[in-house]
Each structure stands twice: as structure tokens, then as C-alpha cells.
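Colleague: got a predicted structure plus its sequence, pasted below:
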Amino acid sequence: MADIDYFFSTLSPFTYLAGARLEEIAGRHGAGISYRPLDIMALFARTGGTAPAQRHESRQSYRLEELARLSAKNGLPLHLRPAHFPTNAAPSSYAIIAARMAGGGDLGGLVQSVLRACWAEEKDIAEDAVVRACLEGAGFDPALADRGLLQGAETYAANLEEAVKRGVFGSPFYVTGDGARFWGQDRLEDLDRHLAALG
């Protein structure tokens, strides 16, 4: 069975715009997905990236154009400047880590729900009530939002270290079991073809 290490930030609009395509691809190929939320700003700092707000004006304006096009292309509503961005990604990330450990729900659905809350619903994904609602909607115990915070923090930090070690520098980023890397929701078709070639 193929495996996919999925490195992502719950603040990333490009990760939101992937929708459920990763899960659909994994399902077609019998691939497992290891969900690894990380601190994207720390990743940028470690790998030579620049936070969106610190980029040149031409890059910032192009980013907004691209997001609008991708939103229309993928049929996913998106606010270019959501009310609660940027915000603290740690609470939602810790909840995803806790849900992964607990099992019993739809982990992909949880990740998509958190991203949708930020980018389509303009909710603050740092708020406990928002995180709890996402957990419950994906079939998890909403109390997971309050459990395992220390382990969540440790795993969140470990995900960052693993990402840097494996050449990850953005979100979403997909690394297959044979070490092939794919950066961006616009590389999901390439990931699909790669997994098909692996058989």
C-alpha cells in the first residue's frame, strides 16, 4: 500500500482549495494518509520563505488574483481577506492531532471543515467553540479540543522538524512513501499519476 505524508497548515487558503481531492486520490489507490499539521510561519522562516504580509506588493496582489481564480475553478467559495486571518493555528492543529490519535471519525473531513471555517465561513479557528463544532461535525468527540494539549504541542513541533528534514517548504505538501514530493493543490493530478505508476 502507498502512503502519503500530508504536511499542511490550517491557515493555508491553497490547502483549503484542495477540497477533498487528496482523499479521493488516496481512496482510488488504496493509499494511507498521515495528516501532519504544522506551523507555516515557522516553516517559512526555516526554509527561506516569506510570510504573505511581508512579500512585495506585486506578489501579494497576484496571490489574491490566483486565489480568486482557483476558488472559481474548484467551486469552493473563499473570502480573499477573511475576518480572522491571520489567527493562531495551534488550537485547530492540536485538535486534528488529537483526533488522529483517537480515531473513529472522518479526519479528512475535519481538516476540510477547519479550513472551510476560516476561508469560507469567516470564523476564528483559534476559538474553542469553532474547533469543537468542527470536531463534532466530523464525527469526533468535541472534548478532544481540550485533551492532550501537551502531546499536541509536541507533535506539532515534531511535524515541523520532519517537514524541514524531508524538504517541505509550503502548504499543502504531499510526500509519498518512495520520497516523491508534490507542492500545492495544483500538483494533485501529478500525485495521482505517480501513485498509479507505483501500482
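Modeller: Received it, and whenever you're ready, just let me know what you need.
Colleague: from now on I want contacts and neighbour counts done on CA atoms only, so please keep to that.
Modeller: Fine.
Colleague: which of the residues in the host helix or strand of Glu154 are buried?
Modeller: Element membership for Glu154, per DSSP states H and E: helix 149-165. Residues 149, 152-153, 155-157, 159-160, 163 are the ones in helix 149-165 that count as buried (16 or more other Cα atoms under 10 Å).
Colleague: ok now it, how far from the chain's centre?
Modeller: Its chain's C-alpha centre and that of helix 149-165 lie 14 Å apart, by Cα atoms, centre = their mean, to the nearest Å.
Colleague: show me what that helix is packed up against.
Modeller: Judged by 3 or more Cα pairs under 8 Å, 6 or more residues apart in numbering; DSSP states H and E, helix 149-165 is in contact with strand 32-37, helix 40-47, helix 90-102.
Colleague: pretty sure Phe173 contacts Arg187?
Modeller: No: assessed by Cα atoms under 8 Å, Phe173 is found out of contact with Arg187, at 9.2 Å.
Colleague: among those two, which residue is more densely surrounded?
Modeller: Applying other Cα atoms under 10 Å to Phe173 and Arg187 shows that Phe173 carries more neighbours, namely 24 against 15.
Colleague: quick one, what contacts that one?
Modeller: Going by Cα atoms under 8 Å, 6 or more residues apart in numbering, Phe173 touches 6-8, 181-184.
Colleague: just flag the most distant two among the residues you listed.
Modeller: Distance extremes for these: the farthest pair is Phe8 and Arg181 at 13.3 Å, using Cα to Cα.
Colleague: of those two, which one has the most company?
Modeller: Legend: neighbour count by other Cα under 10 Å for Phe8 and Arg181, higher for Phe8 (29 against 17).
Colleague: any idea how far the more buried one is from Ala51?
Modeller: According to Cα to Cα, to the nearest Å, Phe8 and Ala51 sit 15 Å apart.
Colleague: now swap in Ala98 and tell me
Modeller: Counting by Cα to Cα, the separation of Ala98 from Ala51 is 27 Å.
Colleague: again, but for Trp119
Modeller: Shown here: Trp119 relative to Ala51, a distance of 17 Å by Cα to Cα.
Colleague: look at the two and report which has more neighbours.
Modeller: Higher neighbour count among Trp119 and Ala51: Trp119, with 26 against 12, using other Cα under 10 Å.
Colleague: tell me the contacts of that one?
Modeller: Per Cα under 8 Å, 6+ apart, neighbours of Trp119: 13, 16, 77-80, 82.
Colleague: included below, for side-by-side comparison, is a second structure:
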Amino acid sequence: MAHIDYYLGTISPWCYLAGDRLERIAARHGAQITYRPLDLLQLFDRTGGVRPAQRHASRMDYRNQELPRWADHLGMPLTLKPAHWPVNMAPSSYAIIAAQEAGGGDLGGLVHGFLRAVWAENRDISDDAVIRDILGAHGFDPALADTGLFVGAETYGRNLEQAVAAGAFGAPFYIVRETDQRFWGQDRLDFLDRHLATL
């Protein structure tokens, strides 16, 4: 069985645009996914990237054209300037980590639920009530928002270190453990699909 490490930031529009395609690809090939939310801005700092707020205007202008283009192509709603962005990624990331540890719900749906909350619903994913609501909506105990804080914080930091060591430098970033094949971006999911078919 192939194993995919999925490095993500819960405020990334590109992770949002990935939708549920990773989950569908993994199911088709019998692959397992480990979700590794991390501090995406620190990942940029550590690997030579530039935070959006510091990028040249030309890059941001292009980003502001490309995001709606992809959203239209994928048939997904997108708010180009969300009401709560950027926002603290840690609380939602801790919730994902705790949910993954606890099991019993729709983990892929939970991840996308947080991303959709930012990019399509104008919700604040650092707010406890929002986190609890999204946990509950995807079959997890809303109390994980509180009980998962310690393990979440520990794993959140470790995910960043593992991402750097594994060669990830942005999000979404998918790494197939068995082959060390790396795929950066939601627009590389077709290549991931093709690679898994060869295993």
C-alpha cells in the first residue's frame, strides 16, 4: 500500500482548490494519506520562499488572476479576498491533528471544511465556535478543539521540521513515501494519480 504524506496550510487557497481530488485518487489506488498541517509561512521562510505580503506586485497580480481562473475551471466558489485572511492557522491545524489521532470521522472532509470556510464561506477558522462546528459537521467530537491542544501543538511543530527534511517547500505538497516522489500544487494531482498507478 502506498502512503502519501500531505503537507498543507489551512489558509492556502491552493489547498482549497485541491478539493477532494487527493482523497478520490488515494481511494482509487488503495493508498493511505497522512495529513500534516503546518505553519506555511514558516515553511516559506525556511525554504527560500516569500510570504504573500512580501511578494512583488506582479506576482500578486498574477495570483489574483490565476485563483479565479482555477476556481472557475474546477467549478468551485472562491472569495478572492476573504474576510478572515490571513488568520492564525494553528487552532484549525491542531484540530486536524487531534481528529486524525482520534479517528472515527471524515478526515479529508474536515480538512476541506476548514479550507472552504476560509475561501468560500468567509468564516474565521481561528474561532473556537467555528472549529467546533466544523469538527462536528465531519463526524468528530467538537471537544477535540480543547482536548487536542497539547498533542496538536507538538505535532504541528514536528510537521514543519519533517516537511523541511523531506524536501517540501509549499502547499499543497504530496510525497509518496515508498518512492520519494514529490508533487507540489493542486495542479500536479494528475501526475500523482499516474505515479500511483505504476506502483
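Modeller: Arrived safely, thanks for sending. These numbers were taken from a predicted model, which means no experiment stands behind them.
Colleague: for the two chains, what TM-score is obtained?
Modeller: The TM-score (TM-score structural alignment, normalised by the length of the first structure) is 0.99; 198 aligned residues with a Cα RMSD of 0.5 Å.
Colleague: any chance of CSV for the buried residues of helix 149-165 of the first structure, columns distance to Gly108 of the first structure?
Modeller: Shown next, in CSV, are the buried residues of helix 149-165 of the first structure (distance: Cα to Cα, whole Å):
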residue, distance to Gly108 of the first structure
Leu149, 21
Gly152, 18
Ala153, 20
Thr155, 18
Tyr156, 17
Ala157, 21
Asn159, 17
Leu160, 20
Ala163, 19
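Colleague: now, among those residues, which is nearest to Arg69 of the first structure?
Modeller: Distances from Arg69 of the first structure to the buried residues of helix 149-165 of the first structure, taken as Cα to Cα, are shortest for Ala163 (28.4 Å).
Colleague: which SS state does the residue nearest to that closest one when sequence neighbours are not counted fall under?
Modeller: Nearest residue to Ala163 of the first structure, sequence neighbours excluded (Cα to Cα, 6 or more residues apart in numbering): Phe7, at 7.1 Å. Three-state assignment for Phe7 of the first structure (DSSP: H, G, I helix; E, B strand; the rest coil): strand.
Colleague: where along the second structure do the helices fall?
Modeller: Along the second structure, counting by DSSP state H, helices occupy 13-17, 21-29, 40-46, 57-74, 90-102, 107-119, 128-137, 144-147, 149-166, 189-197.
Colleague: with distance to Met1 of the second structure added, can I get these in JSON lines?
Modeller: What follows is the helices of the second structure, written out as JSON lines (distance: least, Cα to Cα, whole Å):
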{"stretch": "helix 13-17", "distance to Met1 of the second structure": "24"}
{"stretch": "helix 21-29", "distance to Met1 of the second structure": "8"}
{"stretch": "helix 40-46", "distance to Met1 of the second structure": "28"}
{"stretch": "helix 57-74", "distance to Met1 of the second structure": "29"}
{"stretch": "helix 90-102", "distance to Met1 of the second structure": "19"}
{"stretch": "helix 107-119", "distance to Met1 of the second structure": "18"}
{"stretch": "helix 128-137", "distance to Met1 of the second structure": "28"}
{"stretch": "helix 144-147", "distance to Met1 of the second structure": "29"}
{"stretch": "helix 149-166", "distance to Met1 of the second structure": "20"}
{"stretch": "helix 189-197", "distance to Met1 of the second structure": "10"}
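Colleague: tell me which of those lies nearest to Arg177 of the second structure.
Modeller: When the helices of the second structure are compared for distance to Arg177 of the second structure using Cα to Cα, the nearest one is helix 149-166, at 9.6 Å.
Colleague: taking helix 90-102 as reference, get the angle to the closest one.
Modeller: For helix 149-166 of the second structure against helix 90-102, the angle by axes from the mean of the first three to the mean of the last three Cα atoms, to 10 degrees is 90 degrees.
Colleague: any idea how far helix 149-166 of the second structure is from the chain center?
Modeller: The answer for helix 149-166 of the second structure is 14 Å, by Cα atoms, centre = their mean.
Colleague: that one vs the first structure, mean deviation?
Modeller: On superposition with the first structure, the mean distance recorded for helix 149-166 of the second structure (mean Cα distance after the TM-score superposition for the first structure) is 0.4 Å.
Colleague: now swap in stretch 58-69 of the second structure and tell me
Modeller: Superposed on the first structure, stretch 58-69 of the second structure shows a mean distance to its aligned partners of 0.4 Å (mean Cα distance after the TM-score superposition for the first structure).
Colleague: equivalent range in the first structure for stretch 16-24 of the second structure?
Modeller: Here stretch 16-24 of the second structure aligns to the first structure at residues 16-24, judged by TM-score structural alignment.
Colleague: trace Ile125 of the first structure over to the second structure, please.
Modeller: Per TM-score structural alignment, the equivalent position to Ile125 of the first structure in the second structure is Ile125.
Colleague: thinking again about what came up before, would you tell me which of the helices and strands packed on helix 149-165 of the first structure gets closest to Ala197 of the first structure?
Modeller: Closest to Ala197 of the first structure of those is strand 32-37 (Cα to Cα; 16.4 Å).
Colleague: tell me what angle that closest one forms with helix 90-102.
Modeller: Using the same axes, to 10 degrees: strand 32-37 of the first structure against helix 90-102 is 150 degrees.
Colleague: out of the contacts of Trp119 of the first structure, which is most surrounded?
Modeller: Tyr16 (29 neighbours).
Colleague: and the gap between it and Leu150 of the first structure?
Modeller: In terms of Cα to Cα, Tyr16 of the first structure sits 26 Å off from Leu150 of the first structure.
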